[in-house]
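Novice: From the sequence below, what's the structure:
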Amino acid sequence: MKFTNAKRQLWLATTACAGLVLSCAGAQAQSANTTELNLPPVAAISQDLAAKGIYLNANYFGEFAGNLSGGEHQGSDYADQVVAGADIDLQKLVGWQGAALHIEFTNRDGRSQGADVINNSVATQQIYGGGQTYNLTTLTLEQKLLNGMIDITAGRTELDQLTLNDPIYCHFQSNAICGQPDIMGKIINASFWPVAVWGGRVVVSPVQDWYVKAGIADNDPVDSASPHHGFDWGTGHSKGAEIPLELDYQTSFADDAYPRRYDVGVVFDRTPYTYDQFMPVSKTGYGRTMLYVQAKQMVYRPDMNSQRGLTVFGAAVFGPDSNQVADYNISAGAVYQGPMASRPADSAGFLISDTHYRGSFINELYNYRVTTLGGSQRPASSLMMMEADYDAYLTPWLDVMPNVQYIVHPDGLGSRAYPKSNLPDAFVVGLQFNVNIGGLIGLPSEN
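Specialist: Below you'll find the predicted structure:
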């Protein structure tokens, strides 16, 4: 069988990924390597800061993705991200009870394989986006009142930190669900990490495990422009706001043998919108709404003396208005923490996400394809993305996650021109790695 250079590289990547998984599966014990760089001045300074309530952190993420078949053509891309910041306990630092300051900077680089190669609107690398540059991503003040019953956070943040999110979603390299289901941007206007706007949230916990959440996020297209890097804090360009409301029930290992989370929510978008982001035909309007439910439940524990076990999750997002690009998304998956007793920090995951485009939107695309491009095939009404992965913790500061992704009906709405006919399904191999720089150089953790 004859391969192009690109395919040969992808097969090598696939073989490396498979070898890594097999080596993990054959391991007899989880690595106890706590090797850190010997940087006494850094350790001394960070320990002194931590004693004052200032906790520094830094991470490097890298993601490779390449498709062996399908999409616009075959090829691969690499994207990376550096995150650095601090969590400051103001009670410890200056005696301000219940207060904390959160600061985070990001720098992104690289290309989007999903957009550039497959021509799909949803990325195969979840760390791509936000201008591929440096940004002040978070600068928020948090205040807890009444022994934590009320938690108020405000400052420079973004909508996806305020609603419809869960840490389990970013177990995956695909951007179909990381942060929140990707459909959010096809139903309402939204600000997405790492690009920040003015916003805040109030969380009230009237009884244990129950939370009522309300927030607001500005919609400012100037803040989304990369030249400002998150430092244009004016409000003169504001187009309105998004207002999320959520009711959340959530337990933990502290009070539940099988931790769970169930919540329902709504986001009211009071801003003007345009279809230009998703199609060659301009269409504008004002005001939309998003409804959602999400659930997460641990269903199996092989050992009640550890936190190993299988957790299943799902989310359903709906756009009830006729002026939305998509009308619903259903996402579901599972993550097995510690699939082998000898490797409790490892995890394996599976995800499937299906976005259904509104009929009126598909009709617009079909009309453009026929009248302008000379095509005749009706665009697919759904975009389905799947992923299977294995996250191997090789040291306490390094984990590597080989993964495979399959995209059914790539939508042709990536960075390339809209295609004359529907694109073939794409098979993608990926590799994500995360270097906890703070752990590597010995920065103390707040927990």
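Novice: only C-alpha atoms for contact and neighbour calcs from this point on.
Specialist: Fine.
Novice: how about the helices of the stretch 151-300 of the chain, start to end?
Specialist: Assigned by DSSP state H, counting those that start in this stretch, the stretch 151-300 of the chain shows helices spanning 184-187.
Novice: gap between the two ends of stretch 160-175?
Specialist: Terminal residues of stretch 160-175 are spaced 13 Å apart (Cα to Cα, to the nearest Å).
Novice: Tell me where the stretch 151-300 of the chain has strands.
Specialist: Taking DSSP state E, counting those that start in this stretch as the test, the strands found in the stretch 151-300 of the chain are 197-204, 210-219, 240-250, 260-274, 284-300.
Novice: Quick one, which of those strands gets closest to Thr140.
Specialist: Comparing these by their distance to Thr140 (Cα to Cα), the top pick is strand 197-204, with 8.3 Å.
Novice: helices or strands up against that closest one?
Specialist: strand 150-157, strand 210-219 (3 or more Cα pairs under 8 Å, 6 or more residues apart in numbering; DSSP states H and E).
Novice: And the contacts of it?
Specialist: For strand 197-204, the external contacting residues (Cα atoms under 8 Å, 6 or more residues apart in numbering) are 149-159, 162, 191, 211-220, 223, 230, 233.
Novice: Just the buried residues out of the residues you listed, in PyMOL syntax.
Specialist: In PyMOL, this line selects whichever of the contacts of strand 197-204 come out buried by 16 or more other Cα atoms under 10 Å:
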select buried, resi 150+151+152+153+154+155+156+157+158+159+162+191+211+212+213+214+215+216+217+218+219+220+223+230
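Novice: Next one: Gln173 from Ile54, what distance?
Specialist: 31 Å.
Novice: So for the two, which sits in the more crowded spot?
Specialist: Gln173 (29 against 23; other Cα atoms under 10 Å).
Novice: Next, the contact list for the more buried one, please.
Specialist: Per Cα under 8 Å, 6+ apart, neighbours of Gln173: Glu63, Thr124, Gln125, Gln126, Asn403, Gly430, Gln432.
Novice: residue contacts, the fifth one?
Specialist: Okay, so that is Asn403. Per Cα under 8 Å, 6+ apart, neighbours of Asn403: Cys17, Gln173, Glu387, Ala388, Asp389, Tyr390, Val429, Gly430, Leu431, Gln432.
Novice: Out of those, who's the most crowded?
Specialist: Gln173 (29 neighbours).
Novice: next up, for comparison:
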Amino acid sequence: MKIKNKFFLRSPSFFAMSLVAVSCASALPAAHAAEPFSYDSAWMLGDWNGTRSQLKDEGVDFQVNYTMESAANLAGGYRSSTTMRYSDQWAFGVDLDLEKLLGWNDTEFQMTITDRNGRNLSDDAVSRNGTLSSVQEVYGRGQTWRLTQFWLRKHFFDNLVDVKAGRVTVGEDFDSIDSKFQNLAFGGGQAGNWRGDHWYNWPVSQWGGRVAVNITPDVFFQVGFYNQTPYNYDRGDGFRFEVSQTEGNLVPAEVVWHPTFGPDNLKGNYRLGGYYSSVRDQVYGSWRNGNTDTAHAYGGYVLAQQQLFSQPGGSDRGLTLTAQAVMNDHKTAKIDNYQSLTLVWKGLADARPEDEIGIGASRIHVNSSYSTMQRRENRSNGAYYDSNPAWIPIQHGSEYDYEVYYNIHATNWLQVRPNLQYVVAPGAENGVKNALVGGISANLSF
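Specialist: Predicted structure coming up:
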């Protein structure tokens, strides 16, 4: 297989920019952490002459973050002539400790506004109608401004009960993990990725909330309630808060276990959950001439994340294994099951204790009833070949996504990640070549 170099030849500006940023940041002279561009500062613009730390101590914590992801189709896919796509996200937030500010015990307020821009290589080159996953996870849900978080959180009964309510995203509390993979199939909130018509992850928010009850210091149970309206998803409606067009509600429930093992206190994150939606969806297997029966959607998921061992120099150094699986109902879900496995090694080299390398593999399976519906639609439209404009490409079987990345911890406010992805059976469509994708992503905290 011959790899084309169009990404590197025709997109030198971003590639060079990333290399220059890493080189310059790594070469910065030692400076006080409060100064702008200091390696040790948590923020690129520094501590505002101490004002930022003072505000945080008093209960006001500002966040300004930027994420950018670039992907290039190096070989294969549906349109190998398309070279690169770039997407990004801005997030402007403030977290208020209302106990410090107003004397409200154990109370927190968070507001975050996001803005997404750019295009997605998965839609333009890798597959005919987009892959099941996305090679740029920061893309999607409408490239627009949104009020992503606007919630109040309070603890009751000496931290026995934890309540959050307002404009919230489901995935920030349920089925959640931190991830630096660029492919969507390896991050948190996978239950929402494969049931995105009901379960909205970041940056789409909705009216709702959740109640968590601490059973032991390591175990808690939580249940959520999220209102569903068509305005939650629509582009340009990120600040529209009506509930008059309510379609139903999503109710997820989850048991979470956060153990530590051995003398090194190896951390674990185990989650077992399920969801139910009161919205009625079409039953794919009942499709006849455009008409279908309807049913409620439901599903379950499991997440197991465990640090396998640690290294000297930091408790977070070492190898971490993450396994995830999602199971959706066979009547209404396009994706009826998903599995993934990742390994992330942080601090592999003593000279680079904050860098990490990750590798992952996933399988995303299309519901056979959905494939049957597509075939019936083609026969109904008299479309038997893809040359017919009415032809619907049949999605059948599974898409497999693989990724390896190296995260360069250039400074405490800048991380850069080159990565390679391989997509097998993009979009689960016959006739689409496997795609090799090269990517670069970065996170900056201002």
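Novice: Just flag the most distant two among the contacts of Gln173 of the first structure.
Specialist: Gln126 and Asn403 (12.8 Å).
Novice: Now name the helix or strand holding the aligned partner of Thr322 of the second structure in the first structure.
Specialist: Using TM-score structural alignment as the criterion, Thr322 of the second structure maps onto Phe313 of the first structure. Assigned by DSSP states H and E, Phe313 of the first structure belongs to strand 309-318.
Novice: other SSEs contacting that strand?
Specialist: Against strand 309-318 of the first structure (3+ Cα pairs under 8 Å, 6+ apart) you get strand 284-300, strand 326-337.
Novice: most packed of those?
Specialist: strand 326-337 (a mean of 22; mean count of other Cα atoms under 10 Å).
Novice: For it, grab the matching residue range in the second structure.
Specialist: Mapped onto the second structure using TM-score structural alignment, strand 326-337 of the first structure covers residues 335-346.
Novice: what comes into contact with that stretch?
Specialist: By Cα under 8 Å, 6+ apart, stretch 335-346 of the second structure touches 185-186, 194-195, 316-330, 353-367.
Novice: repeat for stretch 357-367 of the second structure
Specialist: Against stretch 357-367 of the second structure from outside (Cα under 8 Å, 6+ apart): 132-133, 181, 185-186, 330, 333-346, 348, 395-407, 428.
Novice: Under the alignment, what does Ser310 of the second structure map to in the first structure?
Specialist: Match for Ser310 of the second structure (TM-score structural alignment): Arg301.
Novice: Identify the residues contacting that match.
Specialist: Here Arg301 of the first structure is in contact with Gln307, Arg308, Gly309, Leu310 (Cα under 8 Å, 6+ apart).
Novice: Reformat the strands of the stretch 151-300 of the first structure as JSON lines; add distance to Glu104 of the first structure.
Specialist: Shown next, in JSON lines, are those (distance: least, Cα to Cα, whole Å):
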{"stretch": "strand 197-204", "distance to Glu104 of the first structure": "13"}
{"stretch": "strand 210-219", "distance to Glu104 of the first structure": "18"}
{"stretch": "strand 240-250", "distance to Glu104 of the first structure": "23"}
{"stretch": "strand 260-274", "distance to Glu104 of the first structure": "25"}
{"stretch": "strand 284-300", "distance to Glu104 of the first structure": "27"}
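Novice: what about those, which gets the closest to Leu373 of the first structure?
Specialist: Here strand 260-274 is closest among the strands of the stretch 151-300 of the first structure (Cα to Cα), at 22.1 Å.
Novice: and that closest one, what other elements does it pack with?
Specialist: Counting by 3+ Cα pairs under 8 Å, 6+ apart, strand 260-274 of the first structure packs on strand 240-250, strand 284-300.
Novice: now these as TSV including distance to Ala58 of the first structure?
Specialist: Output for these, formatted as TSV (distance: least, Cα to Cα, whole Å):
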stretch	distance to Ala58 of the first structure
strand 240-250	28
strand 284-300	29
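Novice: Which among those is found nearest to Phe3 of the first structure?
Specialist: strand 284-300 (42.7 Å).
Novice: angle of that closest one against strand 309-318?
Specialist: Our comparison of strand 284-300 of the first structure with strand 309-318, counting by axes from the mean of the first three to the mean of the last three Cα atoms, to 10 degrees, yields an angle of 160 degrees.
Novice: Quick one: residues in contact with strand 284-300 of the first structure.
Specialist: For strand 284-300 of the first structure, the external contacting residues (Cα under 8 Å, 6+ apart) are 164, 184, 187-188, 258-275, 309-321, 323-324.
Novice: And stretch 158-171 of the first structure, by the same measure?
Specialist: Counting by Cα under 8 Å, 6+ apart, 177-181, 190-201, 215-217, 242, 244-246, 265, 292, 294, 335, 349 sit against stretch 158-171 of the first structure.
Novice: Pretty sure Ala115 of the first structure sits in a helix.
Specialist: Yes - membership of Ala115 of the first structure in a helix is supported by DSSP: H, G, I helix; E, B strand; the rest coil.
Novice: Could you report the neighbour count for it?
Specialist: Neighbours around Ala115 of the first structure, by other Cα under 10 Å: 20.
Novice: Show me what it lines up with in the second structure.
Specialist: By TM-score structural alignment, Ala115 of the first structure lines up with Asp123.
Novice: Surely its match touches Leu132?
Specialist: No - the pair Asp123 of the second structure / Leu132 is not scored as a contact, 10.0 Å apart, by Cα atoms under 8 Å.
Novice: Tell me which helix or strand Lys56 of the second structure sits in.
Specialist: Going by DSSP H and E, Lys56 of the second structure is in helix 51-57.
Novice: mean per-residue distance, that helix to the first structure?
Specialist: Compared with the first structure after fitting, helix 51-57 of the second structure deviates on average by 3.4 Å (mean Cα distance after the TM-score superposition for the first structure).
Novice: Let me know the next secondary structure element after that helix.
Specialist: Downstream of helix 51-57 of the second structure, the first helix or strand assigned by DSSP H and E is strand 60-77.
Novice: That following strand vs the first structure - mean distance after superposition?
Specialist: Mean deviation for strand 60-77 of the second structure: 0.8 Å (mean Cα distance after the TM-score superposition for the first structure).
Novice: In the first structure, which residue range corresponds to that strand?
Specialist: Strand 60-77 of the second structure covers residues 54-71 of the first structure once aligned (TM-score structural alignment).
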